[in-house]
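Peer 1: sequence first, predicted model second:
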Amino acid sequence: MSRKLVRPRQGRMFAGVCAGLAQRFGLSANLVRLLFLLSLLLPGTQVIIYLVLWILMPNEDRAY
């Protein structure tokens, strides 16, 4: 069974984007959060991508 890209109800810190990405790819949620925070030190569109994922990723209870 393939894992869907959803924002889980449990384990959220803010919007659930990092927890959802971690769950989808089999990583630790804290690792994904740390990588996101470290990426903020670099120039780029990280915050915009986070906001887009927040809008596009469904909640776990409303997934597909």
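Peer 2: Received, thanks.

Peer 1: contacts, neighbours, all on C-alpha from now
Peer 2: Will do.

Peer 1: how much space between Ser39 and Leu21?
Peer 2: Counting by C-alpha to C-alpha, to the nearest Å, the separation of Ser39 from Leu21 is 15 Å.

Peer 1: same drill for these two, tell me which one is more crowded.
Peer 2: Leu21 (22 against 14; other C-alpha atoms under 10 Å).

Peer 1: give me the element that one is part of.
Peer 2: helix 17-25 (DSSP states H and E).

Peer 1: what about versus this one:
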Amino acid sequence: MTEPTVAPYKQLRRPTDDRVLAGVCGGLGRYFGVDPVAVRVGFAVLAIVTGGAALLAYPVMWLVMPEEARPAAPVWPNPADPAWGQPPSTPVA
């Protein structure tokens, strides 16, 4: 018997690579499948229409939305390693 495949659920997160201020609009755009620029324009229009009251939502969402996990930092070579400074070995096929 095979297990049914379940698609992973979507997560609302602030991206680290698509942000202007804090990444809130970029995260909302990714979550809803909309261009983040359209979300930014919509947020600006909403801020104008509400007389600036919508601007209070941005810092709240900034604090509530978790940030995307950053990729691991590259491992720096250790000068104490005897192989440091040697060319990498290529595997023989």
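Peer 2: Perfect, thanks for sending it. Since this is a predicted model, take the numbers as computed values, not measurements.

Peer 1: and the helix holding Leu21 of structure 1, what's buried?
Peer 2: Neighbour counts using 16 or more other C-alpha atoms under 10 Å place Val17, Cys18, Ala19, Gly20, Leu21, Ala22, Gln23 of helix 17-25 of structure 1 among the buried residues.

Peer 1: got a list of what the first one touches?
Peer 2: Remark: with contacts taken as C-alpha atoms under 8 Å, 6 or more residues apart in numbering, Val17 of structure 1 is in contact with Val6, Arg7, Tyr50, Leu53, Trp54, Met57.

Peer 1: the same query, at a cut-off of 10 Å, please.
Peer 2: Val17 of structure 1 sits next to 5-8, 23, 29, 32-33, 50-55, 57-59 when contact means C-alpha atoms under 10 Å, 6 or more residues apart in numbering.

Peer 1: how about Pro66 of structure 2, what's its partner in structure 1?
Peer 2: Under the alignment by TM-score structural alignment, Pro66 of structure 2 pairs with Pro58 in structure 1.

Peer 1: all helices for structure 1, in order.
Peer 2: 17-25, 29-39, 46-56 (DSSP state H).

Peer 1: what about those helices, which gets the closest to Met1 of structure 1?
Peer 2: helix 17-25 (11.7 Å; C-alpha to C-alpha).
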